[in-house]
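Engineer: here are the coordinates; sequence isn't available:
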């Protein structure tokens, strides 16, 4: 729309190439995996049933022998590392400017391929085992003559759904067009490159319409879209029919308890702090604000089930129109134990106007707090049947006896997680919510115009939330990222160009500030906002706040600003001191001093609990999945050594690499054995 209304900016027959961030770590890792797959000569077949052992009523779901041997073989990995090294040499200059690439990165990725391959299979395993367990469970109900006829009828329906899901996962017919075709599946899991479908999607099971010979299928959506589109009791339209999200596919689990998590979110800046009762945090890591009580019962939304609905009530329609209250929070990635982000100051004549914080591959959560239209604004989440996975119906919904709930329910808060390049914009002076909402729309649209992005490639959210707008969060929504937000921080005149583009979009002359009142080809004047400047489908909730007149002076000021980029925010010395403070013995402090003396990479965490193994390693390199134990004299006793062996086995089964430094060992030799973890030093 922008360029069609500005034909002078279009050249007939010329198409701008898509922008891809060549220094995106996930993207490069996926290409390294593809190189390895070619070197290994491992065919993935058409379905993961050709890779995993699914035999029997209680299948082990492990890799088949020939697949495991191919994944663990060393010669293909060595050839892949040599080939990938040659490829990476072509972007050496770009990699040198990234904040994640190290000389040992490639070797680490190749060595980690067996674990990465296993992890990529987990979603398929979970879907298969959940469907298999449901089919087996409902079959027992059907064969139990003591159960009421209504229970057996319900069980037959649930078993049919489960069997249909199993067929979708395993049948080869038309599977090449399916989301579960092996190569497409591994691309969607981020193990292989994939640009034409979403990475790490959420899937909704759509039952076929029997009387019209409809086919069962899974419908996939990017997770940040699915948190609302596939939200509890949401309505989706597919091939002319209406379906309601009535159930979650619960992962197969050994215990009856539902796995949930907790987090604290800064009320001032929206920064995310994963929470553990054993390690409470009272102050925000980013801004130092006092943190409030944690958000508990956070439930990671993965895959859902739908059922067909012929009609919906007026109350349902109104709730669906207003949608959900979605809260987006952010946490910067950690490199070398420190938050990894770059800071830039936007200044005019030496006076600070705004601050920019760019984070590469930052962790973003989108949390569904509940319906926007709900009576108690302080009550968050939805009621979930933790045995069958049904979402509780609203009291005002149509009479529907198709989703009988068991007594075992819990209130949970669905959320999704992903890693995105992001930019936080904070202004030096306080701005009211109308100005912030208008700036959010103007800056987003201006960046899209300057860097020729599609609307779907860039997203913008207020921080910490819509009711308290203190900053603007921008993140690259396209797969792989376009790399434009990094350029906003790196280019000295980027902010000036974006501000001028925003002025032009808002119908102002960027040189004089004169109000032109309308877009070049528009027939009507724009008073506050229109679809040529600020309004769009994605910001409908903000339409009443938008007013282009409120931001003209600030945009004129920004158009005369330049950018000063600062180094990393937290110095190494401060991080080292934090690790020393958490150390539990002098031996651990001596080990840290060795790393400091040799200028080696510091661990990211100290004394962090690994829940699945109930162990607290002395130090963690969390990004590399490495746990370090510094063992003193008590570990020389046989009973303690046996416990250490059990802990090591559990950690390795969970995907961790365990490195032990005994008090009698030569620590320098151990360090030299792992250059991809500790670095090469000075």
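Structural biologist: Perfect, I can see it now. Small disclaimer: the values here were computed from a predicted structure and weren't measured.
Engineer: can we go C-alpha only for contacts and neighbour counts from here?
Structural biologist: Noted.
Engineer: what's the helix or strand hosting residue 627 packed up against?
Structural biologist: Using DSSP states H and E, residue 627 maps to strand 626-631. If you count contacts as 3 or more Cα pairs under 8 Å, 6 or more residues apart in numbering; DSSP states H and E, strand 626-631 packs onto helix 586-597, strand 619-621, strand 657-662.
Engineer: chain center to that strand: distance?
Structural biologist: 28 Å (Cα atoms, centre = their mean, to the nearest Å).
Engineer: That strand versus helix 586-597: what angle between them?
Structural biologist: Computed by axes from the mean of the first three to the mean of the last three Cα atoms, to 10 degrees, the angle separating strand 626-631 from helix 586-597 equals 130 degrees.
Engineer: follow-up on the earlier one: any chance of the helices and strands packed on strand 626-631 in JSON lines, with distance to residue 284 too?
Structural biologist: JSON lines is the format used below for the helices and strands packed on strand 626-631 (distance: least, Cα to Cα, whole Å):
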{"stretch": "helix 586-597", "distance to residue 284": "26"}
{"stretch": "strand 619-621", "distance to residue 284": "21"}
{"stretch": "strand 657-662", "distance to residue 284": "30"}
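Engineer: which one of the ones you listed lies closest to residue 283?
Structural biologist: The minimum distance between residue 283 and these falls on strand 619-621, with 22.0 Å, by Cα to Cα.
Engineer: ok, second structure coming up, stack it against the first:
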């Protein structure tokens, strides 16, 4: 119906993306950009600095992804709109390759000498003379590069480029003369020799388009040597994103080869330099289509070698006319490139009444409207910018972004005064119209004069909706609240069909389980700490003796905590607190509770030891960083070490120093993960309702451009097992970081010797109920009594506490959802044992026909979750991942070809795991006929029911 055909070898994802892919990031970006454009219109009546929008999402990394997506989408759209404007200005004459940079510069308005315009693309807007001329020359080269790069085939899935929309027409100068030159084809393949000039023109258009769209182009701005020079000048002169960022790696020109090396014999990096042009390539399949040969089907009977010779004949004839060039390559085979001087760009003119299979009215209008806005002397487009505001962002940056978002007179003065510091941390001092936030923004950050709120997904509960939507309209004005309902989310679709249940839903009081032992203990330990009457230093490093290998508490603090008055006062206060919750601490609800006096004495007696052990995670992180620093130094000082190993050691040494500094710097902000009181809350020693308990941490290194500083990201450990899993991507501050290693302390591996092995465990999982048994002595399942003779055995189980990442790629408008590796995870449990008996309460659920479900409830059960490997792994019997037991580096996946540390030697298989204590209910249906699909449906129905009834996130 639409006239579009798919190649025979295309993947299902490619074929069906337009039907099943949702594009939530693009939808959010378009909605936000449209709202901003409306607010800047004459009809909005809004003052300049009230034209802003606050966006919410439930996941911190989604906030980072969305901010990066918005900025990249806008940047790419401006590049395309600029090129469209340049073509409109050029008229029928069109644009040659050597005119692209200057025409693009003029269309974007970057030739204007005003300070505001120069501040958009220049790092130093006050540049003059030769420095300014060099900067403008560099800008023109970069803009020309970006125009060529934007023509790449298939690199933008959801937002088509100008050529796909028919807004630009590409012509090849001299192609008709080449096709008519019979002399060049006298010795060519018979089919080519006897083809009409019209047939040859069609064939050459396909051939030259293939070269151009796969970047096999001979152009100065795509030459790898020249690109290196452009990148160096860009870093010192041009602001990102118009200039190249430090983490951006421009791709140079490729070579097309008719007889390319086999894929198995080449690395991924080598393959990136090669465009295949043989009979079996995409080009070969296209040239075999009879439609290009006036319906002559003889071309399909040409054998592969003969067809390769035909393509070679075409290339040699094109080289004789100067359209392509033959070059030597590092692969011992000649390569071909399209000469950029042969390319002419003209404004596209779609035929009236003819509907294209790639027609997209939205993007045609978007680029046209943006081009018209760029042509105006004054427009708001360069001010459109988004930033993330989550707990992943350090407190200083969050405070700056709040000032930029409010941007009142006071904030403008403060930002102007802080201009030098803002440059150091990579923040601008101009108005910020868009903030994408995680739910932390609900907690009371003052945002005034806000008119629009956007939610990237339907919030979990009406209470969340009320909090987020209530950010707008606080000054008494009307406000707009946009909520995007994901088609892939049953939760979103449920409330899309019944929006009143969310918008006007009942906000229920939060539920607290006052019989939860961890909750009670953390509050009682807070009471004990207050009785010490000794203020804790904000920096953890000041509380420990760092010169002692064990890092014990400093003596003055221990002495203060051991005073007799502390225990006496704490016991008295703790008893009063326990009296307040006595109704909940019954034998039925809290079997762990030993009575008011006994329990108060126990808390006071063990509090000091628990307080010290709460810093074990910090000690492990510090020891791991020290070990990384010392190991790197040994390699750096080893005269026999290869150059590559020394360079890698220098990087590891610098990162280790950064980690040590970060761990010791707890005073910079109350929101620092290592601010003493916040840290104690995350470790469960103190109450911490807003922080994940016992989280898994991921170290993110600083970026080369200074925009991103080193930090630790936290996630609840059960989520982090997959989100921070081996080789997975973590999104933060406009970049994606790859998890490359587990942070191991010396205590976990005993010694840093080459033959060391990490201490692992084995678990037997009951096939009847799923209970786990780490004890080799048991022969019967402790939960259901079944024999463990047929239990599933998982070996090499290793507990992961912290991981480290390295920069992987920029977030672009292609990233609709976070890239996630599909891990096979399994959850198992162990009931708690109290007074030598298993602490579990059994029950049943019945209907009129009898019992249908068996229930077992265990307070404080130990839950273990295992990561058994990638779902797509070839050998399902091999569980886990390979790791270097000395450095902690994970083995890279087969489809990766990144810069792995040359000293890493992943050789030990482990199954990563995390563990925590939680109240658990084992739900066992008694109907043996239920299939695995039925059980999964029942499980999800129970989960959604609990979330809906109790309004849980």
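Structural biologist: Sure thing, it's come through. It should be emphasised that the depicted structure is a prediction, and the values quoted were computed from it without experimental measurement.
Engineer: TM-score of the superposition?
Structural biologist: Once superposed, chain against chain, the TM-score is 0.62 (TM-score structural alignment, normalised by the length of the first structure); 445 aligned residues with a Cα RMSD of 2.5 Å.
Engineer: quick one: contacts for residue 712 of the second structure?
Structural biologist: 392, 673, 697-700 (Cα atoms under 8 Å, 6 or more residues apart in numbering).
Engineer: Looking at the first structure, which of the residues you listed hold up?
Structural biologist: Using both residues aligned by TM-score structural alignment, their matches' Cα atoms under 8 Å, the first structure keeps these contacts from the contacts of residue 712 of the second structure: 673, 697-700.
Engineer: Tell me the one of those residues nearest residue 921 of the second structure?
Structural biologist: Among these, and counting by Cα to Cα, the member closest to residue 921 of the second structure is residue 697, at 28.2 Å.
Engineer: From the kept ones among the contacts of residue 712 of the second structure, which land in strands?
Structural biologist: Judged by DSSP state E, strands contain the following of these: 697-700.
Engineer: Take the residues you listed and lay them out in JSON lines including distance to residue 336 of the second structure and neighbour count.
Structural biologist: Below are those laid out as JSON lines (distance: Cα to Cα, whole Å; neighbours: other Cα atoms under 10 Å):
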{"residue": "697", "distance to residue 336 of the second structure": "49", "neighbour count": "24"}
{"residue": "698", "distance to residue 336 of the second structure": "45", "neighbour count": "23"}
{"residue": "699", "distance to residue 336 of the second structure": "44", "neighbour count": "23"}
{"residue": "700", "distance to residue 336 of the second structure": "42", "neighbour count": "25"}
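Engineer: Out of those, which two sit at the greatest distance?
Structural biologist: Farthest apart among those by Cα to Cα are 697 and 700. That separation is 9.6 Å.
Engineer: Between the two, which contacts overlap?
Structural biologist: By the contact definition Cα under 8 Å, 6+ apart, residue 697 of the second structure and residue 700 are jointly contacted by 712-713.
Engineer: Flag every buried residue along the longest helix along the second structure.
Structural biologist: Criterion DSSP state H: the longest helix present in the second structure is helix 60-90. Judged by neighbour count using 16 or more other Cα atoms under 10 Å, the buried positions of helix 60-90 of the second structure are 60-89.
Engineer: And stretch 840-857 of the second structure, by the same measure?
Structural biologist: Buried residues in stretch 840-857 of the second structure, counted by 16+ other Cα under 10 Å: 840, 856-857.
Engineer: can you put these in CSV and add secondary structure and distance to residue 542 of the second structure?
Structural biologist: Listed next are those as CSV, based on DSSP: H, G, I helix; E, B strand; the rest coil; distance: Cα to Cα, whole Å:
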residue, secondary structure, distance to residue 542 of the second structure
840, coil, 43
856, strand, 46
857, strand, 43
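Engineer: Let me know the closest of the residues you listed to residue 713 of the second structure.
Structural biologist: Distance to residue 713 of the second structure across those (Cα to Cα) is lowest for residue 857, with 33.5 Å.
Engineer: Just give me the match in the first structure for that closest one.
Structural biologist: Applying TM-score structural alignment, one finds that residue 857 of the second structure aligns to residue 358 in the first structure.
Engineer: Not counting sequence-adjacent ones, nearest residue to that match?
Structural biologist: residue 423 (4.5 Å; Cα to Cα, 6 or more residues apart in numbering).
Engineer: same thing with residue 189 of the first structure?
Structural biologist: residue 200 (4.8 Å).
Engineer: Tell me the residue in the second structure aligned with the one you found.
Structural biologist: So, by TM-score structural alignment, residue 200 of the first structure is matched to residue 694.
Engineer: Trace stretch 177-184 of the first structure over to the second structure and give me the residue numbers.
Structural biologist: Under TM-score structural alignment, the match for stretch 177-184 of the first structure is residues 671-678.
Engineer: Next up, the contacts around the residue nearest to residue 168 of the first structure when sequence neighbours are not counted.
Structural biologist: For residue 168 of the first structure, ignoring the flanking residues on the chain, the nearest one in space by Cα to Cα, 6+ apart is residue 217 at 6.7 Å. Residue 217 of the first structure sits next to 165, 168, 205-208 when contact means Cα under 8 Å, 6+ apart.
Engineer: Understood, closing this out.
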